[in-house]
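**Q** only geometry, no sequence info:
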């Protein structure tokens, strides 16, 4: 497994060092969106989830779809920002598109975050050129907002990352370089973020993605791998639906 790290406030880092991640760990946002952790029980298999068959595997931090097996230059999606239910305890979640990370050690990505800490929900948006530290935007994100995200490769190791919130009326675009990116996967993902270990997944209910494309074509054209999130013991935490063109959903199962 690749090493993962994140710059945290000193107090949060000390709290994590002193206590296990189970329960309500004290964590300072933003959190790391790490490469995919393939679950030990994650031998790929074919499953339909009620729709066309796709290869599906399991991960302890990702759920969604990942196109693999080629050089990828762009990925985009649109979704409605889900609200998190904090009554079930502290948890953390992010919703993003990116290149790399499925079978490589970098991720070029942008997304939103929805967290529960101390019974309070918080929402934000960010970009990250993993393993570099993430950058959180100051713009407002609220449940119910229409979010569009895209990442594209422009040559000369340059990536353009764009996140738009049409409900709030803002858009942010950055261009960054990463020389060792393999561009070996393109994905649309809900994630349990990482901070010294995979954190509990916030109860986001259900998130639905639409208009998902890779290299300018509909996501389903690439026969992507479906990913279900499970705990280290194999308990379902988030389950991906069947894929129809560029549309699918992810349903939260457990913290």
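**A** Alright, I've got the coordinates. Since the model is a prediction, treat every value here as computed from it, not as a measurement.
**Q** going forward, measure contacts and count neighbours with C-alpha atoms only.
**A** Fine.
**Q** list the buried residues for the strand or helix carrying residue 17?
**A** Using DSSP states H and E, residue 17 maps to helix 10-18. By neighbour count with 16 or more other Cα atoms under 10 Å, helix 10-18 contains the buried residues 12-13, 16.
**Q** and the gap between the closest residue to residue 236 other than its chain neighbours and residue 150?
**A** Closest residue to residue 236 apart from its sequence neighbours, by Cα to Cα, 6 or more residues apart in numbering: residue 230 at 4.4 Å. Per Cα to Cα, to the nearest Å, residue 230 is found 26 Å from residue 150.
**Q** with residue 197 instead?
**A** 27 Å.
**Q** before we move on, what about residue 4?
**A** Distance from residue 4 to residue 150, by Cα to Cα: 24 Å.
**Q** likewise residue 42?
**A** Counting by Cα to Cα, the gap from residue 42 to residue 150 is 28 Å.
**Q** between these two, which one's more packed in?
**A** residue 150 (26 against 18; other Cα atoms under 10 Å).
**Q** counting neighbours, which bits of stretch 154-161 end up buried?
**A** Buried-residue list, stretch 154-161, by 16+ other Cα under 10 Å: 159-161.
**Q** nearest to residue 8, of these?
**A** residue 161 (23.2 Å; Cα to Cα).
**Q** skipping adjacent residues, who's closest to the closest one in space?
**A** Per Cα to Cα, 6+ apart, closest to residue 161 is residue 151, 4.5 Å.
**Q** and here is the other one:
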């Protein structure tokens, strides 16, 4: 993994100017969110019976990230988890994407559960980082089944697809990002960031990803890195299970 890095992010007013009335009803003090590249420590190799498994720790990502090839597609499905809220404002997102591990762009789409004023807020989005996320206005509820994919179709053109098969809506977004590295493919649960770094992680309990593929193959075929989310003091925020059949895994919440 690369050395830790983080772009400076703009203030909340700038986000409002970009997203207009599509922003969900969050607290007035909500930060300008971005779903950012991985902020990570160096990985290490562990494994039973001498079989190496690459594992790493990040302050904002948990899940699987594949590197070491040119990646032009990634896909997965998941069920929107239920957010457990306290009086604290917290954030969490679930997505598939290309780039972000070893590059400064991320092409991604997914869903979210944030806590504002003690209540969970569910929504969905796509993002061509470092541009701001664009929120979809469709209804999202806990228990909704999502299917998502990001595909590079040539010359820096991308198609980002997100479908809520429970609610019966879908989006297919075409965007261009010249110079995208296509250096990684990932399926991730994330603590979104603001200008000061990763934000407190919503208690999403557990999110289950299935059908996780990269370049049309199970992501396990690329020896992806199993990423644990942990605070700088070592507190584990979210852990990632081993892969099942090379394409299914869970991420479990531990701490905000």
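**A** Good, I have the coordinates. Worth saying up front: this structure is predicted, and the values here are computed from it rather than measured.
**Q** on that earlier part again, from the buried residues of stretch 154-161 of structure 1, which ones fall inside strands?
**A** 159-161 (DSSP state E).
**Q** among those, which one sits closest to residue 112 of structure 1?
**A** residue 161 (12.8 Å).
**Q** list the contacts of that closest one.
**A** By Cα atoms under 8 Å, 6 or more residues apart in numbering, residue 161 of structure 1 lies in contact with 109-110, 127, 149-152, 173-175.
**Q** can you put the residues you listed in TSV and add secondary structure and distance to residue 38 of structure 1?
**A** Converted to TSV, those look like this (DSSP: H, G, I helix; E, B strand; the rest coil; distance: Cα to Cα, whole Å):
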residue	secondary structure	distance to residue 38 of structure 1
109	strand	19
110	strand	21
127	strand	23
149	strand	24
150	strand	24
151	strand	23
152	strand	25
173	strand	31
174	strand	30
175	strand	29
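**Q** now structure 2: which of those match?
**A** Mapping these onto structure 2 (both residues aligned by TM-score structural alignment, their matches' Cα atoms under 8 Å) leaves 109-110, 127, 149-152, 173-175 still in contact.
**Q** residue ranges of the helices in the stretch 1-150 of structure 2, please?
**A** 12-19 (DSSP state H, counting those that start in this stretch).
**Q** tell me where it has strands.
**A** Assigned by DSSP state E, counting those that start in this stretch, the strands in the stretch 1-150 of structure 2 fall at 44-46, 53-58, 61-67, 73-79, 93-98, 106-116, 119-129, 134-136, 145-154.
**Q** picking that back up, what about the residue nearest to residue 236 of structure 1, neighbour count?
**A** With other Cα under 10 Å as criterion, residue 230 of structure 1 counts 25.
**Q** surely it meets residue 38?
**A** No. With contacts defined as Cα atoms under 8 Å, residue 230 of structure 1 does not count as touching residue 38, sitting 9.8 Å away.
**Q** need the residues touching each of these two.
**A** 58-60.
**Q** TSV for those, including distance to residue 207 of structure 1 and neighbour count?
**A** Output for those, formatted as TSV (distance: Cα to Cα, whole Å; neighbours: other Cα atoms under 10 Å):
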residue	distance to residue 207 of structure 1	neighbour count
58	18	28
59	18	24
60	18	28
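**Q** if any of the kept ones among the contacts of residue 161 of structure 1 are buried, give me the ChimeraX selection for them.
**A** Here is the ChimeraX command that selects only those of those that count as buried (16+ other Cα under 10 Å):
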select :109,110,127,149,150,151,152
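**Q** tell me the two of the kept ones among the contacts of residue 161 of structure 1 that are most distant?
**A** 149 and 175 (14.0 Å).
**Q** ok now stretch 171-190 of structure 2, how far from the chain's centre?
**A** 11 Å (Cα atoms, centre = their mean, to the nearest Å).
**Q** try stretch 222-242 of structure 1
**A** 12 Å.
**Q** same check on stretch 205-219 of structure 1?
**A** 13 Å.
**Q** need the contacts of residue 161 of structure 1 in a markdown table (columns: distance to residue 211 of structure 1).
**A** Shown next, in a markdown table, are the contacts of residue 161 of structure 1 (distance: Cα to Cα, whole Å):
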| residue | distance to residue 211 of structure 1 |
| --- | --- |
| 109 | 17 |
| 110 | 16 |
| 127 | 20 |
| 149 | 11 |
| 150 | 11 |
| 151 | 14 |
| 152 | 16 |
| 173 | 19 |
| 174 | 22 |
| 175 | 23 |
